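In: Sequence and predicted structure below; questions after.
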Amino acid sequence: MDREQVAGWIAAYEQAWRTPGSAALASIFTADASYRQGPYREPVVGLPAIARMWESEREGPDEVFEMTVEVIAVDGDTGVARVHVRYGDPAAQEWQDLWIMRFTEDGRCRSFEEWPFAPEQRTTDAG
C-alpha cells in the first residue's frame, strides 16, 4: 500500500457510508474483516456483523456530514490516517479520529481500528 491507495480506500469508505444499504462493504472489507470501534472495544468480525453495526451506527445514507482526511503513515500493509468528521448542518457532533487499517493484496481492509475523540473528551496526565 502507498498513501494514494490508502486515501483511495478511505474515499471508498466514505462513499459506502453515503450509499443506501451495506452491499458496498464487500468491495472495501474482506469477508472475515475485523472492525474495532475503539481501542478497548471488542471487534466486530465478518461482513454480516460489520453490516449490522454499520446500519445501526448511521442515520442513513442522507446523513449530513463533512469528513476531512490526512494519511499519516503507510508501512507495508498498514495505513494510519487522521480523520475529522462533523455531523449535521450546523455541526451537532464532531469527532477527531485516528484510523489504523491493515490491507490485503487486493486493497481490501482486513483489520480496521479507530481511536475516536470528541471535543468534550479530556485527556488526563499519566503522572
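Out: Structure received. On a predicted model such as this, the values are computed, not experimentally measured, just so you know. Numbers count the residues shown, from 1 in each chain.

In: For the rest of this, base every contact and every neighbour count on C-alpha atoms.
Out: OK.

In: residue ranges for the helices of this protein, please.
Out: Shown for the chain, the helices assigned by DSSP state H span residues 3-17, 25-28, 47-57.

In: could you redo those helices as JSON lines and give each row mean neighbour count and distance to residue 119?
Out: Below are the helices of the chain laid out as JSON lines (neighbours: other C-alpha atoms under 10 Å; distance: least, C-alpha to C-alpha, whole Å):
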{"stretch": "helix 3-17", "mean neighbour count": "16", "distance to residue 119": "22"}
{"stretch": "helix 25-28", "mean neighbour count": "18", "distance to residue 119": "29"}
{"stretch": "helix 47-57", "mean neighbour count": "15", "distance to residue 119": "19"}
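
In: dropping in the other structure now:
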Amino acid sequence: MTDLEAVTDWVSGYVRAWNSNDPAEIGGLFAEDAAYYPAPFEEPWRGRATIVKQWLARRDRPGETTFTWHPVTVGSELSVVQGVTVYPKRVFSNLWLIRLDTVGQCREFTEWWMQQPARA
C-alpha cells in the first residue's frame, strides 16, 4: 500500500466514524497509545479509550456535515491534508497532521480548524 492509499483509507474511515459515532469505528482509527490534539496547542487526548470518549462528548449528528479534502503532502512519517467542513450555518477550513503506524492506525493526529467568514 502506498502512503497515499493509507492516508486515503484513514481519512475515509475518519469520515465514516464522524458520521456514525460508532465507538468501534472511532477506536479502530487510532493506535492504542495514540495522541489526538483537538487543537494545536491544547493538551492531547491520550490513548484510544480517551480519544473515543472525548470524540463522543463532542460528536456531530450523523449527516450534519460534509467534508471534502485533498492531500498537501504525504510521507512515511507525516501526512498533511487540507479540508473543508460544511455545517448548515458554518464552514471551516481544516489542516490535519496525520502520523500513521505500519498497520494504518493513527499514532498522532493534530487538527487545525478555522471558521470561514460568513458569506453574504
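Out: Yep, it's here. Because the structure is predicted, anything quoted here is derived from the model rather than measured.

In: if we can go back for a sec, looking at the helices of the first structure, which is nearest to residue 79 of the first structure?
Out: Between residue 79 of the first structure and the helices of the first structure, the shortest separation by C-alpha to C-alpha is 6.4 Å, and it involves helix 3-17.

In: now the helices of the first structure as JSON lines including distance to residue 37 of the first structure?
Out: Shown next, in JSON lines, are the helices of the first structure (distance: least, C-alpha to C-alpha, whole Å):
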{"stretch": "helix 3-17", "distance to residue 37 of the first structure": "15"}
{"stretch": "helix 25-28", "distance to residue 37 of the first structure": "16"}
{"stretch": "helix 47-57", "distance to residue 37 of the first structure": "10"}
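
In: Figure out which of those helices is closest to residue 106 of the first structure.
Out: Taking C-alpha to C-alpha as the criterion, helix 25-28 is the member of these that comes nearest to residue 106 of the first structure, at 9.6 Å.

In: Mean deviation, the closest one versus the second structure?
Out: Taking mean C-alpha distance after the TM-score superposition for the first structure, the mean distance separating helix 25-28 of the first structure from the aligned residues in the second structure is 2.0 Å.

In: by contact count, what packs against that helix?
Out: helix 3-17, helix 47-57 (3 or more C-alpha pairs under 8 Å, 6 or more residues apart in numbering; DSSP states H and E).

In: hmm, 10 Å instead?
Out: helix 3-17, helix 47-57, strand 109-117 (3 or more C-alpha pairs under 10 Å, 6 or more residues apart in numbering; DSSP states H and E).

In: Take those and write them to a markdown table, including distance to residue 23 of the first structure.
Out: A markdown table is the format used below for these (distance: least, C-alpha to C-alpha, whole Å):
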| stretch | distance to residue 23 of the first structure |
| --- | --- |
| helix 3-17 | 8 |
| helix 47-57 | 8 |
| strand 109-117 | 15 |
